[in-house]
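Trainee: just need the structure, nothing else, for what follows:
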Amino acid sequence: MIQLDGISKVYKIRSGYMKYHDLYALDNISTTFRNNNISGITGASGSGKTTLANIITGYDTDYAGQILYNSSLVRTLGSVRYVFQDPYTSMNPVKTVEWHLATAASINNVEMSDAIKKLEIAGMDYSIYKDRYGHSLSGGELQKLALAISIIPEPEFIVLDEAFSMMDSITLFKTLNFLKQLKKTISIIYIDHDINRIAFASDYVYILNHGKIIEENYTDKIMNDPLNDFTKELIKYSPDYHRRI
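Mentor: Coordinates of the predicted model:
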């Protein structure tokens, strides 16, 4: 379980000669992400989703407030893994899929056979992909590889920040259903700007706006009986593919 207590992130923005004002990327966020759940975070662009992900995963340590990991201030090394939106920043284009798996297995003291199993259950056939170089993979394939690598050490939590943005609809559907099985052993924080994707995959939803969680509830409650006006707008203006303009 991950508990946030009064998390704030402030940037000093220059507004004139020797003048600055505070810009709150996150403003006093207190909430809990439960074990064996898919916790979905959504909101407008610039609402603080990635900033929150960076803080939860330890990539950003300059913030106010505290985070408890299973009631402890100390995060166990490797207990939370991060999958970025852009897989090109984390994958080596001149190395093979086999190299990426072997490297991840070695770093995490995992048998290569177990790493291969993770790739397979994430939807990539090792025999087909093992000799493929990073530069020859599509964005969606790289995102699947990044997901597979993140679960090799079997962390307690994975944080997925727009991690499926390059996938086609079929691959996305299979991947989101895979997450529903994965949550039995690895808890998931899934961030996406598309509330339809969040609603499909998540057990519990958090709505971010202007650095604040303005509403959180079980998915059915959020989608069928939203309380906040911004949440209502997110749902209202999400694309309805059954109705053509």
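
Trainee: alpha carbons only for contacts and neighbour counts from here, please
Mentor: OK.

Trainee: from the contact counts, what lies against the longest helix seen in the chain?
Mentor: The longest helix of the chain (DSSP state H) is helix 169-182. With contacts defined as 3 or more CA pairs under 8 Å, 6 or more residues apart in numbering; DSSP states H and E, helix 169-182 has these neighbours: helix 195-201.

Trainee: chain center to the helix it packs on: distance?
Mentor: Computed by CA atoms, centre = their mean, to the nearest Å, the chain-centroid distance of helix 195-201 equals 13 Å.

Trainee: buried set for the helix or strand following it?
Mentor: Of the helices and strands lying after helix 195-201 in sequence (DSSP states H and E), the nearest is strand 204-209. By neighbour count on 16 or more other CA atoms under 10 Å, the buried set for strand 204-209 is 204-209.

Trainee: Proceed likewise with the subsequent sequence, for comparison:
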Amino acid sequence: MAELVIEQLTKSFDGIEVLKELSLHIQEDEFVAVLGPSGSGKSTLFHLIGGLYEPDEGTIALGGDKINGQKGSVSYMPQSPSLLPWRSILDNVLLGAELAGRKDKEAALEMMDKAGLSGYERAYPHQLSGGMKQRTAFIRSLLSPQPLILLDEPFSALDEFTRSEMQKWLLDIWQSNKRSILFVTHNIEEALFLADRILVLSEKPAQVVAEFQVEFTRPRAEDITLTEEFLQYKKDIYKVLKKGTGV
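Mentor: Down below sits the predicted model:
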């Protein structure tokens, strides 16, 4: 079970409330995107789910089990690929599974082939492009045994073309290897193209102020971004974000 349930989560630092009574849920194999103003507490939310921080109040449950302050329950992919420079690409891909004692070299090689990384098994991170490094990091997340993957703006450092290609690649790989995903982004179009649902956070102390169910069928076609329905979603979400920041 990979259902994530967060109830009444509150967290402060030095007397400043970052999250206040925040509640959300992610169903098994659901792809949920989180949008919010800069500094609204999205990274704090991820650190709480990952067990790096403990909440002041509230509960975080994964598959029915409380995981407050518990490390290792989720797979986390930050903005930078965070590949180990002294390990080959294959060894980087296998790292999460290796730490969990579930190393599967054949599965790793098969997924690398699908990701266009065949032939780079013995290469090192400095020999890869930005997009290839991100693919490596995502495959590492998929091969880790945790049922929930946290993606923290993984494509923000990429150029527009590479970012678009990575979005399509991510959806293709996820369709074949379903996992629950919580995806943080500042990009409304990216959230709409990727997610089943979009949660919008307020400025801090952050709460979920709006939720959008994205009705586009899967697999997603690239030209949905040009449809009236897509543009209307984008306008509606923008209005909520603008209202939340007081702009």
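
Trainee: TM-score for these two?
Mentor: Once superposed, chain against chain, the TM-score is 0.78 (TM-score structural alignment, normalised by the length of the first structure); 221 aligned residues with a CA RMSD of 2.8 Å.

Trainee: thinking again about what came up before, what sits up against the longest helix of the first structure?
Mentor: By CA atoms under 8 Å, 6 or more residues apart in numbering, the residues outside helix 169-182 of the first structure that reach it are 38, 122-123, 140, 164, 188, 200-201.

Trainee: 10 Å - rerun?
Mentor: Helix 169-182 of the first structure has contacts (CA atoms under 10 Å, 6 or more residues apart in numbering) with 36-38, 121-123, 140-141, 144, 147, 151, 164-167, 186-188, 190, 197-198, 200-203.

Trainee: inside helices: which ones of the residues you listed?
Mentor: Under the assignment DSSP H, these contribute 121, 140-141, 144, 147, 197-198, 200-201 to helices.

Trainee: nearest residue to the middle of the first structure?
Mentor: Residue closest to the average C-alpha location in the first structure (CA atoms, centre = their mean): L160, at 1.7 Å.

Trainee: list the contacts for the aligned partner of that residue in the second structure?
Mentor: When the second structure is aligned by TM-score structural alignment, L160 of the first structure is paired with L151. Contacts for L151 of the second structure (CA under 10 Å, 6+ apart) come out as 33, 46, 75-79, 138, 141, 181-185.

Trainee: what ranges do the helices span in the second structure?
Mentor: Assigned by DSSP H, the second structure shows helices spanning 42-49, 89-93, 95-99, 105-114, 130-143, 160-176, 188-194, 228-245.

Trainee: nearest to E121 of the second structure, of those helices?
Mentor: helix 89-93 (4.8 Å; CA to CA).

Trainee: give me the mean distance between that closest one and the first structure.
Mentor: Helix 89-93 of the second structure differs from its equivalent in the first structure by a mean of 2.0 Å after superposition (mean CA distance after the TM-score superposition for the first structure).

Trainee: got the buried residues for that helix?
Mentor: 89-93.

Trainee: what does that helix correspond to over in the first structure?
Mentor: So helix 89-93 of the second structure sits over residues 97-101 in the first structure, by TM-score structural alignment.

Trainee: over to stretch 35-48 of the second structure?
Mentor: The aligned range for stretch 35-48 of the second structure is 42-55, by TM-score structural alignment.

Trainee: quote the end-to-end distance of the matching stretch.
Mentor: Length of stretch 42-55 of the first structure, first residue to last, CA to CA, to the nearest Å: 16 Å.

Trainee: tell me how many other residues surround K239 of the second structure.
Mentor: With neighbours defined by other CA atoms under 10 Å, the count for K239 of the second structure comes to 11.

Trainee: OK, contacts around it?
Mentor: By CA under 10 Å, 6+ apart, the contact set of K239 of the second structure is V247.

Trainee: residue in the first structure paired with R140 of the second structure?
Mentor: In the first structure, R140 of the second structure lands on I149 (TM-score structural alignment).

Trainee: over to S180 of the second structure?
Mentor: Aligned partner of S180 of the second structure by TM-score structural alignment: S187.

Trainee: quick one: its match and D203 touch, right?
Mentor: No: using CA atoms under 10 Å, S187 of the first structure is not in contact with D203; the gap is 11.1 Å.
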